[in-house]
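Trainee: Got a predicted model here, sequence first, then my questions.
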Amino acid sequence: MSGKQPALSVRTRVRRRIRRRIDALPKPLSLRVRRLWLSAVPITQCAVAAGLAWWIAVVLLDHDRPFFAPIAAVVSLGLSLAKRWRRSVELVSGVTVGILAGDLVISWIGSGTWQIMVVIAIAMSIAVFLDEGPLLPMQAASSAALVATLLPPGDSAGIERAVDALIGGVVGILVVALMPVNPALRSTRDAAGVLGTIRDAATDLAAGLRAQDVDTVSDVLARARGTQGAINTMRADMAGGREISTISPLYWSSRQRLQRIAATADPIDNSVRNFRVVARRALAMTQAGEQLRPEIIEIIGDLSGAYEILREMMLAPPGGEPDEADAARVLRTIARKARTDLVTDSPMSETAILAQLRSLIVDLLMVAGLRRSSARATLRD
C-alpha cells in the first residue's frame, strides 16, 4: 500500500472517541448504550417530524386534535432506514381506503357489531387487493373501525384524518431529506460487524481443526449461524442508504458509492453461508475423528486476514486505505493456495470443504469489487 492516509475529520475523531468509551463500559450496559447511540438520529427525526406534523395540522389547517398527523409521521419513519418512502405511501393509502370504505358502507348499512365486522373486512380486502404490504391493510382496518365507531358517516373529521395522514407522511419524507442519517456510515458499520464476526470465527475454526477440538468447532458453527440477524440488518440499512441518497439532496453526490456498498450485500451474505457449510462439514469430520489436510486448515486460517482487510476496507473513508485493490491482492494470494490438486486423493468430505472454500473466496473477491466472472477466473488452476 502506498500514499498517505487522509486526515480524519473532527467528526470522525469524536465518533471514534465516543465509541471507545462505550466499548469500555460493562458489556450489558455497552450493548444498550450502543443501541441507543445508533438510534439517536432516527429518534430525533421521529420527534421533529411528529412535532412539525402536529403544528402544520393545528396552526396552518386548523384541524381539531389532529392526533393522526404525528402518528403518521412516526410510523412512516420508524427506526429502520429501509422502505421509508414505501411506509409513507402505504400509510396514507391505507387511511384513505379505510375512511372511504367506512364512510360508504356505514352510510348504507348503519353502525353496530356486525356492521363493524363487514366494514373492516371490506376495507382490508380492498387494501390487500391493491398492495401486498402489511401496513396498508392494518391502516385501512383501523381507519374503517374509526369511522364505524367514532366518526359519523360523511363527517369532515374523516376527511381531516386522511389529510392528517398525508401531512404526517409528507413531513416524514421531508425530515429524511433535510435531516438524513449518514447512509454510508450505518451500512459500512453493519458490514464491518458481520465481517469481523466471521474473521474471528475463521481464526477459531483453524485452531479447533488443528487441535481436533469438537467443542471449539461446534462453537464456531453456532456463532456463524447466529449472524443472520446482523446480515438482515445490514441488508435493510444498505437498502435504506440507497433510498436516502435518492430522497436527500445532501447525498445525491454519494449515489455511486452507496450503490457500490449495496452491491456487497449479496457476496457478504453468500460468503457467510459458505462459511457455515465449511464449519458444519468440519464439525462432522472432527466428530468422526478425521483430520483435515494441513494445507486446507491454513487456507481457513488465512481467511481471517481476508475478512479483516475487507472489514477495514468497508470502514475506510472515501479514497482511504485499504481499498478494493488492497483487499483483492490479499484474496488472490489465498486463491493461489486453494488448488484443486490438494484433494486429488482425498475423501469426499475434504474435497467438499475445499470446493466450499473456493466458492467462499469468489464471494470475497466480489466484495473486493471484482465481477463474478473475474473472481471465478482467479481460481482457475
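Mentor: Done, it's in. Numbering: from 1, shown residues only.
Trainee: switch to C-alpha atoms for all contacts and neighbour counts from now on
Mentor: Noted.
Trainee: What is the neighbour count of Ile43?
Mentor: 17 (other Cα atoms under 10 Å).
Trainee: ok, and here's another one to check against it:
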Amino acid sequence: MRTLAWTLHHNLRWRKVLAITLFGLKCALSAALAWQVAYLIAGKEAAALAAVSAVIVLQATSWQTIRKSIERVLGVFIGIALSVIIVHLLGLSALTILLTVFAAALSGLLFKPKGAYLATQIPISALLGLVVGVGEESYPALRLLGALIGGVIGTLLSLFLSPPIYAQKAQRTLVNLLEEVAQTLPTLADTVGGTVACSRQAAIYEHMHAVERKVRCSERELALGKENLRLNPWGRALQDVTENQPYLLEALEKVTRQMERIAWTVQATGQAWNELSSLHCWARRYAEILRIMGEMLEFVAERVYVITQQAQSQSAAWEYPQHSEEEAFAQLAQTQERLKEEEDALLEEKEELLIPVRNVPQTTTRASYRAVVRSSLLMDLRRMLDELEDMLVAVRQLQAG
C-alpha cells in the first residue's frame, strides 16, 4: 500500500497543476474568441463586454459554466428590461434610480432560489443600464449581446476543454481516504488490545476524530468530481465509478464514526482499561477483529484504485486477482461468525448477572461494568462490519458492471 499511496500523491500533485494551467488557458481563449466574434458582429464596445462575460462565466466544471452563463444572460436581460421600461415611462432622475434599484433588488430576491449569481446580476445590470445608458443609448443592447456571446463562447470552450480532472482527483481522494482509514485501524486495535499506554489514549481518540472529520470534509471535493462528468464527453468511462462514489464515502464515514466511538469508550474507561485488557481475553479478540477489518478495507482501497485505472485506460485486458476477492469475502464470513460468538457469549454473561442475589459483591458490580463496555464495543464492531460488507458488495458490483 505504500507504493499505492506514493502514486496517488504524485498523481494528485501534477493533476492540480494541470487543472490550474488548463483553466488559465480556457480563460484566455474564451476572452480572445468572444472579443473577436463580438467585434465582427457589433464593434469594439460589444467586444469588450463579451470578453468580460466569457471570463466571468467560466467555472471549474462545464455544468457550473452553463449554469452561470444562463444566470448571467437572464440577470442582464431582466435588469436591462427594468431600467429601459422605467426610464421610458418616468425619465431619468434620482427617483427613477431609486425605483429601478428597488425593483431590481426585489426581483433579485425573488430569483435568488434559482441562482445566487442571477440575483446579483439583476440590480447591477439595471443600475448600469440607467447610468451608462444615458450617455450611450445602445449600451443596454450591447451589454445583453456581450453577455450572450461571452456565455456561449465560454460554455463551448468549457465543454471541449474540460477533461475529467476533478473526477479523477475525486477518485484518488476516495482511495486515499480508504487507505488512511485502513492504516488507522491497527492503531485502534492496539488501543483496544491494551498495548497502548493510558497517556496516549486521548491522543488516539483525537486522531480518530480528525480522521472522521476529514472524511466528512471530503464530500465537497467528491461532489465536484461527480459534477465534472455532467455534460462532459471526455468522462463517460468514469461515470459508473463515480456513481458509486457517494455510497462508498457514506459507508466509510459511518465506519470512522464507529472507530471514534470505540476510541472514546477506551479513553472514558481510563486506567481501568489496561487492567481489563490484561485480565480478559475478549479485549484482545476484539482487537484482532479490528485488524481483520483493516485488511478488508485495504482490499476495498486497492480494488477501487484498480477499477478507476481500468476505466481511465479503457483497457479490457486488465486482470483482477480473483483470489483476493474470495479471501476478502471469506474473511468477512469468518469475522461475522466470530462476532456472533462474542455477542452470544456476552448475552450469556448478562443473563447470569440478572439472577437476583442478596448482598451483591464488588466483583459482580465490576462484571456489570465490563458487560456494559463490551456491549458498547460489540455494537460498534457490528455496525462497522455491516458497512464493510456493503462496501465489498458495492465494489464487486462495480467490477461486474
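Mentor: Everything's here; your move. The structure presented is a predicted model; accordingly, all values stated were derived computationally and were not measured.
Trainee: List the TM-score for the superposed pair.
Mentor: In this superposition the chains share a TM-score of 0.76, using TM-score structural alignment, normalised by the length of the first structure; 338 aligned residues with a Cα RMSD of 3.3 Å.
Trainee: Trace Gln267 of the second structure over to the first structure, please.
Mentor: Residue correspondence to the first structure (TM-score structural alignment): Gln267 of the second structure is matched to Gln287.
Trainee: likewise Val306 of the second structure?
Mentor: Looks like Val306 of the second structure aligns to Met313 there (TM-score structural alignment).
Trainee: Its match: how many residues sit nearby?
Mentor: Neighbours of Met313 of the first structure using other Cα under 10 Å come to 23.
Trainee: packing partners for the helix or strand containing it?
Mentor: Assigned by DSSP states H and E, Met313 of the first structure falls within helix 294-315. Applying 3 or more Cα pairs under 8 Å, 6 or more residues apart in numbering; DSSP states H and E, one finds that helix 294-315 of the first structure contacts helix 183-211, helix 324-337, helix 348-367.
Trainee: Now mean neighbour count too, for those, in CSV please.
Mentor: What follows is these, written out as CSV (neighbours: other Cα atoms under 10 Å):
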stretch, mean neighbour count
helix 183-211, 22
helix 324-337, 18
helix 348-367, 22
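Trainee: for the ones you listed, which one sits closest to Leu38 of the first structure?
Mentor: Nearest of these to Leu38 of the first structure, taken as Cα to Cα: helix 183-211 at 8.2 Å.
Trainee: how big is the offset of the helix holding Met313 of the first structure relative to the second structure?
Mentor: Following superposition, helix 294-315 of the first structure is found to deviate from the second structure by 2.8 Å on average (mean Cα distance after the TM-score superposition for the first structure).
Trainee: Which one, of the helices and strands packed on helix 294-315 of the first structure, ends up nearest to Ile122 of the first structure?
Mentor: Nearest of these to Ile122 of the first structure, taken as Cα to Cα: helix 183-211 at 39.5 Å.
Trainee: Contacts made by the helix or strand immediately after that closest one in the chain with the rest, please.
Mentor: Counting by DSSP H and E, the next helix or strand C-terminal to helix 183-211 of the first structure is helix 214-225. If you take Cα atoms under 8 Å, 6 or more residues apart in numbering as the criterion, helix 214-225 of the first structure is touched by 197-198, 201-202, 204-205, 208-209, 272, 275-276, 279-280, 282-283, 286-287.
Trainee: Let's see that with 10 Å instead.
Mentor: Contacts to helix 214-225 of the first structure, defined as Cα atoms under 10 Å, 6 or more residues apart in numbering, come from residues 194, 197-198, 200-209, 211, 226, 272-273, 275-289.
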